[in-house]
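# Could you look at this predicted model? Sequence included:
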Amino acid sequence: MRAWNEHRGLLKLVGMIVMVPLVAWFFGFRQTVGIWRECKARQATIDRLSASESGSTTRLPESEVTGKQVLNNGVILQRIEESVENNGVKIVKYTPYLTREEGRLRVHTGELVLSGSFVSLLRVMHHVESAEGLGRVVSTGFRLFHDRAKKERQLRMTLVIQQLTIEN
């Protein structure tokens, strides 16, 4: 027992020299090193793909690109009018804007705010997502709005829709 007490300080030092790096590795560095390795592997894949396709042009999928604009001129409101009326939903606000333009390609974005019951709002959102040529829903948000004039609460859904078009 006396021999252990004489070497207690040395044993603690050896224990700390072994344990501190192990704890640091498992709780601090292991995940960082894993992410770094994954990043290097992805960068190598990107470099390999960009080197092999440097001379070719990228084709856009026909289902994603349309020449008919429905967001910037309000055609989308006419196309969803029947679904809105059938489900008892009200259009609160619609704001179209041009998000990006590169050469002939344009990304149009429309922010559509609707109010109604949850199920009816979901039905309208499903119609917008499944209808051809209306664009792609990129964001949806629900919010309770307190109407002070009518003294009631309204559920509002904000749909952000984007459309990729090619100008002629």
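Looks like it came in fine.
# Only C-alpha atoms from now on, for both contacts and neighbour counts.
Fine.
# so V128 touches E82, yeah?
No. Applying Cα atoms under 8 Å as the test, V128 and E82 come out as separate, 11.5 Å apart.
# And those two? Which one has more around it.
Between V128 and E82, V128 has the larger neighbour count (other Cα atoms under 10 Å), namely 21 against 11.
# count of residues packed around E129?
16.
# which residues does it contact?
Shown in contact with E129 (Cα atoms under 8 Å, 6 or more residues apart in numbering): 135-137.
# Tabulate the residues you listed (CSV), appending distance to L144.
Converted to CSV, the contacts of E129 look like this (distance: Cα to Cα, whole Å):
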residue, distance to L144
G135, 26
R136, 24
V137, 21
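# Take this one as well and set it beside the first:
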Amino acid sequence: MNRIGRYEGVVRLVLLLVVLPAAVYRLSLGRTVALWGEVCRAERTIAEADSASIQPDTPAAMLDTVELIAGGGLLDLLERLVPDSSVRIVSYTPYLTREGDNFTLRTAEIVLSGGFVPLLRTLGAAERELSGCRLLSSGFKTLRRGRRTSLQLTLVIQQLTDKCP
């Protein structure tokens, strides 16, 4: 019994100087240090990508020539993408966002109504199939009319087109 009491100070000192810092690092600081390493690697990767010379494409090659938003072709395309007949188009609002010397930027706001799963499938199909347009945002909203509730999906889509000469 007397021997244990004699080494009690040494055991406490070892616990304080070795075990406690190891436990703190393992339980809290280890993940933080690992994340810091990932951030540093990502910053190096981004810096290397920025320093690499990139050949820019010609602006005319990147632009579409088929106008989907102004002519209503986007509505026809969306009707073909709708997997279920329970999804219906509530409103379609196209407008001109910006016009330059050789380009036109148009935006359309489309409101769809239906069940959650069919609307989600429609959103997925729109993300995959609308290659000429950019899906900017989507948002779900619940509308209550008396005892009836309906779910609406609002899509904001933009298209950058080349002006026809």
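In hand now; what should we look at? Just so it is clear, the model here is predicted, and its values are computed rather than measured.
# Any idea what the TM-score is?
Overlay of the two chains. TM-score (TM-score structural alignment, normalised by the length of the second structure): 0.65; 162 aligned residues with a Cα RMSD of 4.1 Å.
# out of the contacts of E129 of the first structure, who has the most neighbours?
Taking other Cα under 10 Å to define a neighbour, the member of these with the most is G135, carrying 27 neighbours.
# Aligned against the second structure, show me the partner of it.
Taking TM-score structural alignment, the alignment pairs G135 of the first structure with C133 from the second structure.
# average gap between the longest strand belonging to the first structure and the second structure?
Of all the segments assigned as strand in the first structure under DSSP state E, the longest by residue count is strand 152-166. For strand 152-166 of the first structure, the mean distance from the matching residues in the second structure following superposition reads 2.7 Å, by mean Cα distance after the TM-score superposition for the first structure.
# which one's the longest helix in the second structure?
In the second structure, with assignment by DSSP state H, the single longest helix is helix 30-51.
# Name the residues that touch whatever helix or strand comes next after that helix?
Once the chain leaves helix 30-51 of the second structure, the next helix or strand it forms, by DSSP states H and E, is helix 59-62. Contacts made with helix 59-62 of the second structure from outside it, assessed by Cα under 8 Å, 6+ apart, are listed as D162.
# Output the contacting helices and strands for the very next helix or strand once past helix 59-62 of the second structure.
Sequence order places helix 73-81 as the next helix or strand after helix 59-62 of the second structure, per DSSP H and E. Counting contacts by 3 or more Cα pairs under 8 Å, 6 or more residues apart in numbering; DSSP states H and E, the secondary-structure elements packed against helix 73-81 of the second structure are helix 116-129.
# The helix it packs on vs the first structure, mean deviation?
Looks like 4.4 Å for helix 116-129 of the second structure (mean Cα distance after the TM-score superposition for the first structure).
# how big is the angle separating that helix from helix 73-81?
Taking axes from the mean of the first three to the mean of the last three Cα atoms, to 10 degrees, one finds helix 116-129 of the second structure and helix 73-81 inclined to each other by 120 degrees.
# tell me which residues of helix 116-129 of the second structure are tucked away?
Applying a neighbour-count criterion of 16 or more other Cα atoms under 10 Å, the buried positions in helix 116-129 of the second structure are 118-119, 122-123, 125-126.
# same thing with stretch 20-32 of the second structure?
Applying 16+ other Cα under 10 Å to stretch 20-32 of the second structure flags no residue as buried.
# Endpoint to endpoint, it covers what distance?
With Cα to Cα, to the nearest Å applied, stretch 20-32 of the second structure spans 18 Å between its terminal residues.
# Roughly how far does A42 of the second structure sit from W36 of the second structure?
Separation of A42 of the second structure from W36 of the second structure (Cα to Cα): 10 Å.
# can you give me how far stretch 46-57 of the first structure is from the chain middle?
What separates the centre of stretch 46-57 of the first structure from the centre of its chain is 26 Å, taken as Cα atoms, centre = their mean, to the nearest Å.
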